[in-house]
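Undergrad: sequence and predicted structure below; questions after.
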Amino acid sequence: MRSIYKNVLALALSFTAGAAFSQAHNVSSGYQKPTDPQVIENLEQWQDMKFGLFMHWGTYSQWGIVESWSLCPEDEGWTQRKPEHGVTYNEYVKNYENLQTTFNPTAFNPEKWADAAKAAGMKYVVFTTKHHDGFAMFDTKESDYKITSSKSPFSSNPKADVTKEIFNSFRQEGFKIGAYFSKPDWHTEYYWWPYFPPKDRNVNYDPEKYPERWEKYKQFTFNQINELTSNYGKVDILWLDGGWVRPFKTIDPTVEWQRTIKVEQDIDMDRIGAMARKNQPGIIVVDRTVPGNWENYVTPEQAIPEHPLDIPWESCITMGDSFSYIPNDRYKPTKKLVETLVQIISRGGNYLLNIAPGPNGDFDQAAYDRLKELSSWMDTNGSAVFATRAVAPYHEGDYYYTKSKDAKQLNVFHLSGETNYVAPSTFEFTVPAGFSVKQLRVLGVKGKVKWSQKGDKITVQKPKEALKYATAIQLDSK
């Protein structure tokens, strides 16, 4: 994780604490629209869903640190290693990897997560089956560095294969299922060869000089993705992170982090993608930041595009300050979450909201509180959110627009800058050209509301009812 996308359109980069420019991933220009009819249909359904749950979870939650990145020798403030976890780098790595022997999240209950997420209006889930540290949260046969290994105390639990449990629980609630998978793996000798010390996030040897070793890494990666797309039921999205593992010819030298890639790291995405599609017809593949057939949608991180994008996209943004669990994290207020959702959908995107489980296997209560508050707002305003698309003028002042896919319904959201939502005495906004208003309602308000139209301007009197977080006004066309 930790990516910032640009080069499609300018982004309003609203970073949470801990985000770092040095980690930035930048999306390539030149999006290639899929041609497979099943993929196109899956993407259309996904774009209707608007709101998803992201979960970063692994052994690192026990230390309450940034996911994986402290293993990387890059000298960055957000990856600083704490002395109590190891004085030397090698000691730190040993102690980090030894977290496998104490990881025992006995409060793990994915049904509880699925229930809370569904109530909050979330429609799909993306789970970190393996992050850059290489620890598999699924029962891979390619490595013993996994939650189901006998080295891990949780392996004796009936729910030890947490990926399977999460996918099954969310699938039963009607969610689309997304498997996050890191292309780089800093644990296996085929990527970070112990013969050489790692220098940065990249492979620590030259694959063209040692082709047999790289070939083993390609097969290792292929086999793990084959497991995920064969043994875990229907998977709708393969979400591939670690964009520095890419064909050398695709490097964009204008992007800082891509300039650190000095060697060829082609893992043959055509072979991987074809296998995934054979196992899961219609699966969306998201090879982040790598242009071509396998970046079916783009994923700005911790940021919202300043303007609408005319390609499928999703902002992945944390509910707290961190993608991974940290004690006493600062969770964003529900009003901010609603505003973020509105801003994203008005620009045609999806909102992938990250919540990090803790070492006990559960969310903080604060996260459940936010989801519960979201559920009440979604119950009232969901018809203005789901299965909508962007429509000009998109955003004017405090007003944000969406439309139904058949363009017969217009939704206008009002946001306010105050700490608590304050509705104006009258709502005044522009009606898009060509939209002829037949009737109007304020969602959450019973009975008729007073409104008038003069030219392309609509005025709506503030209703008596108190509205929370944001107001949604829904207009039907004649």
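TA: All right, it came through fine. Here the structure is a predicted model, which means the values were calculated and not measured.
Undergrad: please make it C-alpha for all contacts and neighbour counts, starting now.
TA: Will do.
Undergrad: am I right that residue 154 is in a helix?
TA: Yes - Residue 154: assigned to a helix according to DSSP: H, G, I helix; E, B strand; the rest coil.
Undergrad: now residue 152: how far from residue 189?
TA: 21 Å (CA to CA, to the nearest Å).
Undergrad: looking at those two, which has the bigger crowd around it?
TA: Set residue 152 next to residue 189 and count neighbours by other CA atoms under 10 Å: residue 152 wins out with 20 against 14.
Undergrad: three-state assignment of residue 270?
TA: Put simply, residue 270 is helix when judged by three-state DSSP.
Undergrad: okay, strands next: where are they in the stretch 251-400 of the chain?
TA: Secondary structure of the stretch 251-400 of the chain by DSSP state E, counting those that start in this stretch: the strands cover 284-287, 304-305, 314-318, 350-354, 388-389, 395-396, 399-404.
Undergrad: take a look at this one as well, against the first:
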Amino acid sequence: MKFLYAIFLWSFIIGFNNCIVAQENVHPQSSKYEWPEEAAVRAKLEKWQDQKFGIIIHWGLYAVPGIMESWNLCSEEWIDRDSNVTYEDYKQWYWGQKDKFNPVNFNPDDWAKYAKEAGMRYLVFTTKHHDGFNMFDTKQTDFKISNGPFKNNAKADVAKYVFEAFRKKDFMIGAYFSKPDWHSEYYWWPKYATSDRNNNYDIRKFPWRWNKFKEFTYNQISELMHDYGSIDILWLDGGWVRPRETVNAEVLSWGARIPEWSQDIDMPKIASMARTAQPGLLMVDRTVHGPYENYQTPEQRIPEQQLDHPWESCMTLANNWGYVPNDRYKTSAKVIQVLIEVVAKGGSLLLGVGPKPDGTLPDEAVQRMKEIGQWMNKNGKAIYNTRTTKNFHEGNVWFTQNVKEGVRYALVCLPDQQQVAKEISWHNNLPKKGSKVKLLATGETVKWKAEESKVTVYLPSSIINSKETYPALAFSFTPAD
């Protein structure tokens, strides 16, 4: 009977994979922003704003069966589990993947190499997602990668080696950490059912249990801040774990239940400890407005307008955050054009890639990253170290500028697989009279003219006659204004 049940459950998982269902309940963009007061934090924030392009790596138990990260453990209306599998059986099956997770081909140096070649400059690595499975050697629980089939591997403390590999490539280092922990008995108490993403008991009646969870959370973050080298960003997910007084219309719009009690984990205490260990640390307490959301993180979307404070769009390269077989990947041209729009609007792009259960990156992801890198290698000056311009967009042309160097950039997004036109024009953002306009892709100085507020740039024959397709062309010039 157990064998037949296993066959049935595996058939369900295969069917789920083929559907390639992505997580729909994403974090929206925050509506308020508060600039940090500490000089060290503001300096780190300025450095982070220069990087523009990062990678977020979701890797955990969900990679083993190749399903959506964590959320199938949650009983909310948008979750689609097989009705013939009991909830308790599903949870035990999911958490039981720890006995199969043995990424023998894990080589973080390869990850860092591919990310560097893609032109990425900062990392956010998932140390723990909502399911509570730890990708670092925490001493607070045995539910971790270093306490399973992989425990005798030299790189069993996965996060340590990921951070080290990316540091060697000069990346800024970010630790993703889920505030909710659905495996912890102090968050989901086994005494009660687990109906949704929230903790499942009344904190007002059982304050001692919530205090144990606060202690557990504090200790885990302390381990990351003290035992894993230099950390630049603490990227905190699970925005429903927050003081109840911060719940606003934006949070209500998520559609999730809001408990009558406060899921406050004492962020001031955590921040004080974390910044003592990591001076200038950027804290990203997602969607919780205030001093611990040092930059905003709209998910799977780009704000409609330019924003005058720090933010990043976190988006998946494929359809899912983690590894799912037969997933659909965005084209490199699409990612490049998204990056251009994000940067022109004042943000950064954090691109999600999910490693396979054996520890390697999917071939499709590696190929996309190489293609993106080929473009970034020639055109990166129009992306890195830039800030916004007043007239930042016209049609398929976006504008950025390097204020320190006094250079402005026009980035022209081109239709996929179409031949490049002989000339390109835009209004405003005029080059200074007598200055040169340079095509970054070839390094050539191109001819141009200005008539009133219109600029026309003439492309060289090396581009017009090329059989190569270009997702975008970038021009640099000294602005007239």
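TA: Alright, I've got the coordinates. Every value quoted in this text rests on a predicted model; they were computed, and no experiment measured them.
Undergrad: on that earlier part again, need the strands of the stretch 251-400 of structure 1 in a markdown table with distance to residue 184 of structure 1, can you?
TA: Shown next, in a markdown table, are the strands of the stretch 251-400 of structure 1 (distance: least, CA to CA, whole Å):
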| stretch | distance to residue 184 of structure 1 |
| --- | --- |
| strand 284-287 | 12 |
| strand 304-305 | 26 |
| strand 314-318 | 20 |
| strand 350-354 | 21 |
| strand 388-389 | 35 |
| strand 395-396 | 39 |
| strand 399-404 | 38 |
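Undergrad: out of those strands, the one nearest residue 123 of structure 1 is which?
TA: strand 350-354 (10.0 Å; CA to CA).
Undergrad: quick check: closest non-adjacent residue to the counterpart of residue 328 of structure 1 in structure 2.
TA: Under the alignment (TM-score structural alignment), residue 328 of structure 1 maps onto residue 326 of structure 2. Using CA to CA, 6 or more residues apart in numbering and skipping the chain neighbours, the partner closest in space to residue 326 of structure 2 is residue 18 (7.1 Å).
Undergrad: and residue 316 of structure 2, by the same measure?
TA: For residue 316 of structure 2, ignoring the flanking residues on the chain, the nearest one in space by CA to CA, 6+ apart is residue 352 at 4.2 Å.
Undergrad: burial measure for the one you found, as a count.
TA: Neighbours of residue 352 of structure 2 using other CA under 10 Å come to 22.
Undergrad: surely it touches residue 56?
TA: Yes - between residue 352 of structure 2 and residue 56 there is a contact at 4.7 Å, judged by CA atoms under 8 Å.
Undergrad: picking that back up, how far away is the residue nearest to residue 316 of structure 2 from residue 294 of structure 2?
TA: 20 Å.
Undergrad: contact partners for the match of residue 328 of structure 1?
TA: Neighbouring residues of residue 326 of structure 2 by CA atoms under 8 Å, 6 or more residues apart in numbering: 17-18, 20.
Undergrad: returning to what we had before: show me what the residue nearest to residue 316 of structure 2 lines up with in structure 1.
TA: In structure 1, residue 352 of structure 2 lines up with residue 354, judged by TM-score structural alignment.
Undergrad: hmm, residue 54 and its match touching each other?
TA: Yes - Residue 354 of structure 1 lies in contact with residue 54 (CA under 8 Å); the separation is 4.2 Å.
Undergrad: pull up the overlap in contacts between the two.
TA: Shared contacts of residue 354 of structure 1 and residue 54 (CA under 8 Å, 6+ apart): residue 316.
Undergrad: now do the same contact list for the aligned partner of residue 279 of structure 1 in structure 2.
TA: Using TM-score structural alignment as the criterion, residue 279 of structure 1 maps onto residue 277 of structure 2. Contact analysis of residue 277 of structure 2 by CA under 8 Å, 6+ apart lists 225-226.
Undergrad: swap the cut-off to 10 Å and go again
TA: 222, 224-227, 229-231, 271 (CA atoms under 10 Å, 6 or more residues apart in numbering).
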